[in-house]
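[1] kindly return the folded structure for what I paste below:
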Amino acid sequence: MLARGFVPEEIHKTKQSHSIGWLVFVLCFVGLVFLFSASYYRSELLFGNPYYFFKQQFIRMIIGAVFAFIISKVNFESLTRFLPLLILLNILLLILTFIPGIGVSFWGANRWIIIAGISFQPSEFAKFTLVFYLAYILSKKKDAFDEPFTSIIPPAIVIFIFSFLVYLQNDFSTAIFLLFIGAFMLFIAGVPIRYFLYFIVVALPLLLILLFTKEHRVLRLITFLDPSRDPDGTGYQIQVSMRAMSEGGLWGKGIGAGDFKFGILPEAHSDFVFSIFAEEMGFVGVLVVFALFSIFAVRAFSVSINQESFFYRMLGFGSIFTIVLQVLLNISVVSGLLPTTGIPLPFFSAGGSSALITLALCGLIINISKSSEGGWNV
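    So this is what the prediction gives:
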């Protein structure tokens, strides 16, 4: 068997990719179950079909799984040739959100485009593009950080362009999220701390101005600091969310037996689906989901840190950080620990674009985990 290429390391790599794949499958399954539980009332109310949101999400997850499978098989070295085209395409899609007839405005935000009857959120695609681009460019420039105009400034400009275009869509939370992705990848690449200090000195006043020049952002901040200040207005959603979670108790009310999804908690099927999960599954169920996400994160980080290729390490770290940070932000919001952000919960929240990109990032991680040689060296 050894003569035919059978080596223990290859089995280990295969087991790693399979374990991550199964974790993704379990998270998708649990997410779909509770999306249906949280959404069937609203689906029936809006569309006369209790399965509407569930079917939409299921179809998007199947498409996302196909993308993940393809990405898990491709040679990343060949894909890097198309990076300039990928960046330009993403910028074009972000700009299209402002074009009447293509871009769609919802609640004052221009986050979506509709092409051939299919809606898509380009800011979600930007997460994938940014991770792949930064992993590549920083791996190429890792030995030239003492020359910032050739190694740090170009990726910083791309990060800024993406974040600025998303901010213009009136999506402040996702714009800041993209900045966090960029900062994290620059940090783990080994960019000297002094450059982060320069950025903070310049950017912090600007971010504060952007935050306080929009009334709804100020109201969100005030609500976070004092949810009881306007219990029937801006503070309503957070207070109801925390009530739903607390009523779950230790064991929860049971799958489908929650009350707050029946028009009491706004966006119960979307950004606040975890509140319904906690109500129906209780503290024990929350611990189980935390364990699933934690095992997934640890496995993905373990796979990434053991790669010989700097590019593969960066790609793995960026992918899992993007997923885990969204999990932490969403759960912190519904628990009242952070102001409302509009960041979805991966695998759970309704949203086709988010599901597609989350699974695409999982495809990157699985591809890395199957690399018997630790990727290609750059």
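[2] use CA for all of it now, contacts and neighbours both
    Noted.
[3] so residue 343, which state does it fall into?
    Here residue 343 is coil, with the state taken from DSSP: H, G, I helix; E, B strand; the rest coil.
[4] contacts only, for it.
    173-174, 271, 326, 329-330 (C-alpha atoms under 8 Å, 6 or more residues apart in numbering).
[5] let's go with 7 Å and repeat that
    For residue 343, the contact set (C-alpha atoms under 7 Å, 6 or more residues apart in numbering) comprises 271, 326, 329-330.
[6] and of these, the nearest to residue 161?
    Closest approach between the contacts of residue 343 and residue 161, by C-alpha to C-alpha: residue 326, at 21.1 Å.
[7] with neighbour count and distance to residue 88 added, can I get the contacts of residue 343 in CSV?
    Shown next, in CSV, are the contacts of residue 343 (neighbours: other C-alpha atoms under 10 Å; distance: C-alpha to C-alpha, whole Å):
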residue, neighbour count, distance to residue 88
271, 24, 30
326, 16, 25
329, 21, 29
330, 25, 30
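[8] another for comparison:
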Amino acid sequence: MDGFLMERQRGNSFDTMLLAVILLLAGSGMAMLFSASYPDAVNTGKPFTYFISRQALMFCMGSILAIFVAYMPMDFFRRWNKLFLIIVFVLNLLPPLYGDVNGASRWIRIGALSLQPSEFYKIVLVLYLASDFVRVEEGRKKNYSTSVFTVILAIIQIVWLQSDLSTTIFIMGLCATMLFVSKFRIRMLFLLGVGIGLLFFLFILMEPYRLSRLLSHMSGNTDAEGSSYQILKAKEALLAGGIFGRGIGSGSYKMGSLPEAKSDFIFAIVGEELGFVGVIIIILLFAFLAFKGYYIAWTATDRFKSYVAFGITTSIFFQMLVNTAVVAELIPTTGITMPFFSQGGTSMLVTMIMCGFLLNVSRGTDRGDYYE
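    Predicted coordinates:
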């Protein structure tokens, strides 16, 4: 781990290549979302720009917050990480007050906008774990087994009660990955892995439709008119674009034959309209973002920044990997969306804020000592 946290002084400017790939992904995602979402908007009696206009608003808000985050001293986030965690925890207690949507209470409404507070765990958990790891490594805390497990289990329980299995699985995976690169004891990490596996199967067994998805995937997705319909249609759309695709806006599967074309399965629409070439370009952009993020983590000027950059990069890249693996029929349907592309204002907002943290660490300048 010491090599991973190698210190190196850099200048004050942002990593321009990182900024460029973020803007390319955001622009590509907005274009594809507009193409994938307008049929759904029209079919439900809304303006054809209904979904993209809301996504654009959240992108703008996220960009403003990203700039704020990019210029703030990282010591500020380290000092107040527990407060941020408490705020997000409290926000996640509010969705039941706003009622259920499709059997799940995951959102709070602010005027005409809806926010999914569990998305913010992708940020505050990284900050909390990074700060806790550094305190142990600096000798200011004996160990973090009890506190880390307590926080993780409390968060998992709250998110699970929102009927949000995808975010629950994501949080467990993110925490396990960050613990793996820390100095967490191997024995405890093994027990955590076993616990995650048991919780995963428990969550699946408690809902018949989740078990049906898993069994359908294990049997090769042969139920074309039942539980396998969505994934088979997604794979058809992905392959229908051929080498160069049908062109942006010219896809047919988003017209109704592929459910959730604008969110969970937007990557299938990317394949249909941009083809194999477009798919490879998008994947390479994400791969380059991951490379830059991990390089920034490797060369960060202190361990807290390094952990934050690692966690943020893993969060974005892991979501992309899972989403594309579902469309490619490699794993069962999870509900994890594709960063920058999938419809979901809170996801876009959080993704841009995470990019702000990466840009901050890429500047590589210490802004004063930290005292606790």
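[9] TM value for the aligned chains?
    Overlay of the two chains. TM-score (TM-score structural alignment, normalised by the length of structure 2): 0.92; 363 aligned residues with a C-alpha RMSD of 2.0 Å.
[10] coming back round to it: so which of the contacts of residue 343 of structure 1 belong to strands?
    Judged by DSSP state E, strands contain none of these.
[11] tell me the one among those residues nearest to residue 140 of structure 1.
    The closest of the contacts of residue 343 of structure 1 to residue 140 of structure 1 turns out to be residue 326 (C-alpha to C-alpha; 27.7 Å).
[12] what residue of structure 2 matches up with that closest one?
    The alignment partner of residue 326 of structure 1 in structure 2, by TM-score structural alignment, is residue 319.
[13] apart from its chain neighbours, what residue comes closest to its match?
    Counting by C-alpha to C-alpha, 6 or more residues apart in numbering, residue 319 of structure 2 lies nearest to residue 338, which is 6.0 Å off, once chain neighbours are set aside.
[14] show me the contacts for that neighbour.
    Counted by C-alpha under 7 Å, 6+ apart, residue 338 of structure 2 has contacts 319-320, 323.
[15] can you give me the strands in the stretch 51-200 of structure 1?
    103-106, 109-115, 118-120 (DSSP state E, counting those that start in this stretch).
[16] so how far does the shortest one sit from its counterpart in structure 2?
    When structure 2 is superposed, strand 118-120 of structure 1 averages 1.4 Å from its matched positions, counting by mean C-alpha distance after the TM-score superposition for structure 1.
[17] what is the burial count for residue 135 of structure 1?
    24 (other C-alpha atoms under 10 Å).
[18] how about residue 194 of structure 2?
    12.
[19] how much space is there between it and residue 214 of structure 2?
    Distance, residue 194 of structure 2 to residue 214 of structure 2, using C-alpha to C-alpha, to the nearest Å: 19 Å.
[20] next one: residue 274 of structure 2
    Distance from residue 274 of structure 2 to residue 214 of structure 2, by C-alpha to C-alpha: 30 Å.
[21] mind listing what residue 312 of structure 2 touches?
    With contacts defined as C-alpha under 7 Å, 6+ apart, the neighbours of residue 312 of structure 2 are residue 354.
[22] one more pass at 10 Å, please.
    For residue 312 of structure 2, the contacting residues are 122-123, 125-127, 174, 290, 293-294, 297, 318, 351, 353-358, by C-alpha atoms under 10 Å, 6 or more residues apart in numbering.
[23] with residue 329 of structure 1 instead?
    Neighbouring residues of residue 329 of structure 1 by C-alpha under 10 Å, 6+ apart: 177, 335, 337-345.
[24] neighbour-wise, which one of these leads?
    Busiest of these [other C-alpha under 10 Å] is residue 345, holding 27 neighbours.
[25] so what does it match up with in structure 2?
    Counting by TM-score structural alignment, residue 345 of structure 1 lines up with residue 338 in structure 2.
[26] residues near the nearest residue to residue 13 of structure 1 once chain neighbours are set aside, how many?
    Spatially, and ignoring its direct neighbours in sequence, residue 13 of structure 1 is nearest to residue 370 (5.3 Å; C-alpha to C-alpha, 6+ apart). Around residue 370 of structure 1 there are 22 other residues, counting by other C-alpha under 10 Å.
[27] try residue 215 of structure 1
    10.
[28] how far away is the aligned partner of it in structure 2 from residue 215 of structure 2?
    The equivalent of residue 215 of structure 1 in structure 2 is residue 208 (alignment by TM-score structural alignment). Counting by C-alpha to C-alpha, the separation of residue 208 of structure 2 from residue 215 of structure 2 is 10 Å.
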